[in-house]
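**Q** Return atomic coordinates for the entry below.
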Amino acid sequence: MWNKKMGIIGIASALLLVLAGCGDKSSTAPANEGGITSPAVVSGTEANVEASEQPAESAVPDPTAQPTAVNESPPSVEPSPSVAPPEEKQGQTIDVYYTDSQMTDLKPAKADIAFKDDTEKYTEAFKALQKSGNSDLLSLWGKMELKSLKFENGQIVMDIHKPAEAQLGAGGESFALSALTKTLFQFPEVQSIELLVDGEQVESLMGHADLLHPMTRENSQ
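**A** Have a look, this model is predicted:
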């Protein structure tokens, strides 16, 4: 009987040892056995931080979003420079002197000129000397070329070119000089006329009469 009890106790002890060994193995077994990964638990704060760290280009645009209006200021426009209005010309009716068809006398005629200053006034007066609107009156300066004209201190300085076809006889030369002085001396501010030929003082305009330098109201009577 005693032997039987001892055998039972030995068997029970052996079973306890076997069960204890199995418990140790199960406790030391890796938790990730079988390749199954336990999900990580992330708090709300950590999720927000991770989301904010995502690159901007990964965001998907909302197709329904309206484009934001850009407040662009209109281009600045520089004011255009003011343009001075053109100076108005004055008008005047003057006496211009020509000769008759036989070149025996000087004849006055009326002419209208327009000008904005004195220089243009005398230039227009000389141009009127160069053409006649009357077939009975002949211009003595029509073939002359006016190169320049200026007015200073009461004196007109004229520079002309005399082509060969502008040559006149003694009577024509005398009438031409008289026509010039009578036309220009009608302006009270003109005191003298200096007549140059191609920029030089010459003794005679056409070789018949002396050309004074300058011609004045007194020596042109």
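**Q** C-alpha from now on. contacts and neighbour counts both.
**A** OK.
**Q** Helices of the protein, residue ranges please.
**A** 2-28, 44-52, 118-129, 170-184 (DSSP state H).
**Q** Reformat those as a markdown table; add mean neighbour count and distance to residue 164.
**A** Formatted as a markdown table, these follow (neighbours: other Cα atoms under 10 Å; distance: least, Cα to Cα, whole Å):
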| stretch | mean neighbour count | distance to residue 164 |
| --- | --- | --- |
| helix 2-28 | 10 | 137 |
| helix 44-52 | 9 | 102 |
| helix 118-129 | 19 | 19 |
| helix 170-184 | 18 | 14 |
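**Q** The structure of the following sequence is requested for comparison with the preceding one:
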Amino acid sequence: MLNNKLNGLLISVSLLALLSACGQAKMQGTGTGDQTTKPQVQTNASEPNQPVKSPVQDKMKQTSIKVYFGDENGEKLVEQETVVSYKEEDEKYSSSLAALSKAPDSKRIALLKGITIKSAVLKNQQLTVDISIAPEARMGAGGEDLLLQAMKKTMFQFSEIQSLEILVDGKVVDSLMGHMELSHPIKRD
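**A** Next up is the predicted model:
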């Protein structure tokens, strides 16, 4: 019995060290890569004087969705309507997730801040999201739970998504930050 507990603890510590190392390696390489199709996010708190649209903005599609942030104490989710913009239909999901990384005000916590969305691909009603987690983006158990809830609630607004597979740096992991068990895939309730 003690041997099993010791083995479980050793595996957990090893996994946590591995996840921490993966996030640090990604941070060194963030200066490279194609950043030409960065998702645009616009909240309802927009200014009355809107700029003239450029031809590129005219080709952008927009979808109104609900996004979720942590409250100022990090204890519960706070819902907010927002509009996400994207060029291609398959960019809709990464744009929606990117909206979770920018809090509209200081009373809300952006749960995806410091988390890079590498890809979000829908295939056979399953959205596979590959992320990279910077060391400073790691949270405690409560924050990790809110992050998972926010991702699920945001993505399951789209009726075409029946399950959500979350990868970290292309790998299936047991937990995003070492606190909450991660189902593979997460199914719509």
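**Q** Could you report the TM-score for this superposition?
**A** After superposition, the two chains reach a TM-score of 0.67 (TM-score structural alignment, normalised by the length of the second structure), with 134 aligned residues with a Cα RMSD of 1.6 Å.
**Q** So which of the helices of the first structure is nearest residue 142 of the first structure?
**A** Of all the helices of the first structure, helix 118-129 sits nearest to residue 142 of the first structure, with 7.2 Å by Cα to Cα.
**Q** Quick check: the aligned partner of residue 131 of the second structure in the first structure vs residue 186 of the first structure, distance?
**A** Taking TM-score structural alignment, residue 131 of the second structure has residue 160 as its aligned residue in the first structure. Separation of residue 160 of the first structure from residue 186 of the first structure (Cα to Cα, to the nearest Å) stands at 21 Å.
**Q** any idea what residue 117 of the first structure aligns with in the second structure?
**A** Per TM-score structural alignment, residue 117 of the first structure is aligned with residue 88.
**Q** and its match, how many residues sit next to it?
**A** 11 (other Cα atoms under 10 Å).
**Q** likewise residue 109 of the first structure?
**A** Counted with other Cα under 10 Å, residue 109 of the first structure comes out at 15.
**Q** got a list of what it touches?
**A** Counting by Cα atoms under 8 Å, 6 or more residues apart in numbering, residue 109 of the first structure touches 95-98.
**Q** would you turn the residues you listed into JSON lines with neighbour count?
**A** Converted to JSON lines, those look like this (neighbours: other Cα atoms under 10 Å):
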{"residue": "95", "neighbour count": "18"}
{"residue": "96", "neighbour count": "27"}
{"residue": "97", "neighbour count": "28"}
{"residue": "98", "neighbour count": "29"}
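**Q** okay, among these, which ones form the most distant pair?
**A** 95 and 98 (10.0 Å).
**Q** Now do residue 133 of the second structure against residue 25 of the second structure, distance only.
**A** 10 Å.
**Q** ok, the two, which is more surrounded?
**A** residue 133 (24 against 13).
**Q** ok, that one touching residue 116?
**A** Yes: using Cα atoms under 8 Å, residue 133 of the second structure is in contact with residue 116, at 6.5 Å.
**Q** Now which residue in the first structure aligns to residue 168 of the second structure?
**A** The alignment partner of residue 168 of the second structure in the first structure, by TM-score structural alignment, is residue 197.
**Q** In contact with the closest residue to residue 183 of the second structure other than its chain neighbours, which residues are there?
**A** Nearest non-adjacent residue to residue 183 of the second structure, counting by Cα to Cα, 6 or more residues apart in numbering: residue 174, 7.6 Å away. By Cα under 8 Å, 6+ apart, the contact list for residue 174 of the second structure reads 181-183.
**Q** Can you tell me how far residue 174 of the second structure is from residue 166 of the second structure?
**A** 10 Å.
**Q** the strands in the first structure, which residues?
**A** 90-100, 106-115, 137-138, 145-152, 155-161, 192-197, 215-216 (DSSP state E).
**Q** In JSON lines: those, plus distance to residue 175 of the first structure.
**A** Shown next, in JSON lines, are those (distance: least, Cα to Cα, whole Å):
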{"stretch": "strand 90-100", "distance to residue 175 of the first structure": "8"}
{"stretch": "strand 106-115", "distance to residue 175 of the first structure": "7"}
{"stretch": "strand 137-138", "distance to residue 175 of the first structure": "11"}
{"stretch": "strand 145-152", "distance to residue 175 of the first structure": "18"}
{"stretch": "strand 155-161", "distance to residue 175 of the first structure": "17"}
{"stretch": "strand 192-197", "distance to residue 175 of the first structure": "15"}
{"stretch": "strand 215-216", "distance to residue 175 of the first structure": "15"}
